[in-house]
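Novice: quick one: sequence plus predicted model below, questions after.
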Amino acid sequence: MLNKDREKTESKKLKKELDVLNKERRRLNRELSTLKLIISEINSTLNLNRVLDLIIQKGIQIVEAERGSLMLFDHRKEELYIKSSVGLNKRTVSAVRIAPGEGIAGWVFKEGKPLLIKKGAKDPRFKKFEEEEEELKSIISVPLKIKNKVIGVINADDKREGDFFSIGDLNLLSTFANQAAIAIQNAQLHQEVKQQAITDGLTGLYNFRYIKSRLEEEVKRAQRFEHYLALIMADIDD
């Protein structure tokens, strides 16, 4: 009798554990399907600014964050700056300049590791940029990497409904960031190739192909609106 009761208890326990595993599997499948759709949308454009805006918009969407920012590294000034954001005021966006290792985002950039912090404003690495800035309850910061080279950071602040971010959220945003970094690289390469096609490699000035194309556009515009068109050319070799 005792053995039967024990078997019944074990059976219920196993069934409960199996239900939990199946629920987790379904959740992961939903997340992967969502990620696939989002990455497909991001990869549908090669306009760099559009790609960056989509990345931060979709990034905070998948982890249900209140606010977020995408930071890129300025090699000339050797600092991180906010390139695109959601939910941040313009003054904060303009003010934020972070050196590698400074603050939470700077630490993530320097170490190349994702970070999940509960009670973010209490963390010693947290840096406040505005006096009226809200106290952050929870923060996720993940690196944007291309072949082990960190090019920037995605930050997500405060989960909606007052909850804290979880390890699952951290892993999800990290996976997303890996794909997002590739999209950024593709858009940057496209922009470079496009720029090289219309500029002189030596001087950096627009080449004849670009001038001819723009001149044709302006001639058509002048004809359409019946305006005069003037063209000034100067030889600056001397």
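Specialist: Everything's here; your move. None of the values given here were measured: they were computed from a predicted structure.
Novice: for the rest of this, base every contact and every neighbour count on C-alpha atoms.
Specialist: Noted.
Novice: what about the strands in the protein?
Specialist: Along the chain, counting by DSSP state E, strands occupy 65-74, 79-86, 97-98, 115-118, 138-146, 149-159.
Novice: okay, these, which one's buried deepest?
Specialist: Among those, ranked by average contacts under mean count of other Cα atoms under 10 Å, first place goes to strand 138-146 (a mean of 25).
Novice: quick check: angle from that strand to strand 149-159?
Specialist: Relative orientation of strand 138-146 and strand 149-159, computed by axes from the mean of the first three to the mean of the last three Cα atoms, to 10 degrees: 160 degrees.
Novice: which other helices and strands contact the lengthiest helix in the chain?
Specialist: In the chain, taking DSSP state H as the definition, the longest helix is helix 2-42. When contacts are defined as 3 or more Cα pairs under 8 Å, 6 or more residues apart in numbering; DSSP states H and E, helix 2-42 packs onto helix 48-62, helix 167-198.
Novice: let me know which of those helices is tucked in deepest.
Specialist: With a mean of 20, the top stretch among these by mean neighbour count (mean count of other Cα under 10 Å) is helix 48-62.
Novice: one more structure, for comparison:
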Amino acid sequence: MAVDMSRKGDIEEELKSLKDVLSVAQVVVSSLDLDEVLQNILYSAMAVMDMPAGSIALYDEPLGQLSLHAHAGLSDQFLDRYRWPVKDGSMIRQVLDAGEVFCLENVGSSNGVDDGLVLQEGIQALVAVPLKIQNKIVGLICLDDFAPRTFTERRLNILSILASFAAMSIDNACLHQRTHHLAVTDGLTGLYNQRQFRLMLKEEMVRARRYGKPLTLIMFDVDDFKAFNDTYGHFKGDQALVAVAEILRESMRECDMVFRYGGEEFIAILPETGLEVALTAAERARRSVEEKSLDYLRGIAERGLTVSIGVAAYPEDGLDRDALLHVVDALLYKAKREGKNRIYHQKPEV
């Protein structure tokens, strides 16, 4: 009878383990958003091991480095290290190459930790789980406790199964992210495309109306681009567009959004920005293209490029998306008709 009861207890424990694995798997594969996937994986792993802290880093194989993408329960000082190289012979290198769950129940009594930040953080016990698909290293889960402890085989087994689901889920999310990026960006310049511009302008105008904030559009057109193409060829013309895109990206503020609108036209959304500030930004961009484009095109062309610019502000120049686009487009072509390499905006009525 005692044997039967013991067997019953083992079966119940196995069933509980299977339920835990199923529960974890459902959470891990429930999203394709990479940030959400990583956070779900981390919290699931922490729950499985009953650990108060942890992190997930993704592995960049060409660079041979890890980058932190999800974390919980760790100090700002510890998190300052966003990227770090995986050095040959290091503990992390050995863990990644072995591809198995690695644990230290008492960091203080082990010589296996070669990371000063781990010791400085006061971590006393840790579990490191490589995330691999076949021979490809995806990343690393690290779970931490601030006191020595014992890890049960049952929990480690569940964590190992979780890591398998996690690696597949992360790989799928990364693929989804890359696919989405291709759908919303211009293949030549890497800027957002016109489709994404229209979506983001709609969102920004809703915000501007809701909170009573200004918003400005700056539209750019490369001057005499057809002549440039005819002189140097379409391949070098493409290189010229890439150069202009890079100069515009560098000259605008971090909060501004620059898009390739089509052909040789670019457009920028400046959220929460009035006309005067936008005109200053437009002049900075115009001057940057004029002064820097020849350096970007050295060895490609004997002359640099200039841009004509139109600037339109919400709400003064239009109360909806189409009205604002109509105004900024008209102002751009006025700049081109009246001399090029200049900026036009609507003068406020007195």
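Specialist: Ah, there it is. Everything numeric in this text was worked out from a predicted model, so none of it was measured.
Novice: where does the TM-score land?
Specialist: Once superposed, the chains reach a TM-score of 0.80 (TM-score structural alignment, normalised by the length of structure 1), with 222 aligned residues with a Cα RMSD of 2.6 Å.
Novice: so how far is the longest helix of structure 1 from its chain's centroid?
Specialist: 30 Å (Cα atoms, centre = their mean, to the nearest Å).
Novice: that one vs helix 167-198, what angle?
Specialist: Using the same axes, to 10 degrees: helix 2-42 of structure 1 against helix 167-198 is 20 degrees.
Novice: got the angle between helix 2-42 of structure 1 and helix 48-62?
Specialist: Using the same axes, to 10 degrees: helix 2-42 of structure 1 against helix 48-62 is 160 degrees.
Novice: surely residue 343 of structure 2 and residue 328 touch.
Specialist: No: if you go by Cα atoms under 8 Å, residue 343 of structure 2 and residue 328 don't touch, sitting 10.8 Å apart.
Novice: tell me which of the two has more neighbours.
Specialist: residue 328 (27 against 22; other Cα atoms under 10 Å).
Novice: which residues does that one contact?
Specialist: Neighbouring residues of residue 328 of structure 2 by Cα atoms under 8 Å, 6 or more residues apart in numbering: 217-219, 310-312, 345.
Novice: any idea which helix or strand carries it?
Specialist: Using DSSP states H and E, residue 328 of structure 2 maps to helix 321-337.
Novice: what range does that helix cover in structure 1?
Specialist: Alignment of helix 321-337 of structure 2 against structure 1: no match, by TM-score structural alignment.
Novice: cool, stretch 288-302 of structure 2 as well?
Specialist: On structure 1, no counterpart of stretch 288-302 of structure 2 exists by TM-score structural alignment.
Novice: ok, stretch 20-40 of structure 2 next?
Specialist: The alignment of stretch 20-40 of structure 2 onto structure 1 (TM-score structural alignment) spans residues 34-54.
Novice: name the residues that touch the matching stretch?
Specialist: Contacts of stretch 34-54 of structure 1 from elsewhere in the structure, counted by Cα under 8 Å, 6+ apart, are 55, 58, 70, 83-85, 176, 179-180, 183-184, 186-188, 190-191.
Novice: hmm, try it at 7 Å
Specialist: 58, 84, 176, 183-184, 187-188, 190 (Cα atoms under 7 Å, 6 or more residues apart in numbering).
Novice: likewise for stretch 85-103 of structure 2?
Specialist: 64-66, 112-114, 126-130, 160.
Novice: in that stretch, what's buried?
Specialist: Neighbour-count burial for stretch 85-103 of structure 2 flags 86, 91-92, 95-96, 99-103 (criterion: 16 or more other Cα atoms under 10 Å).
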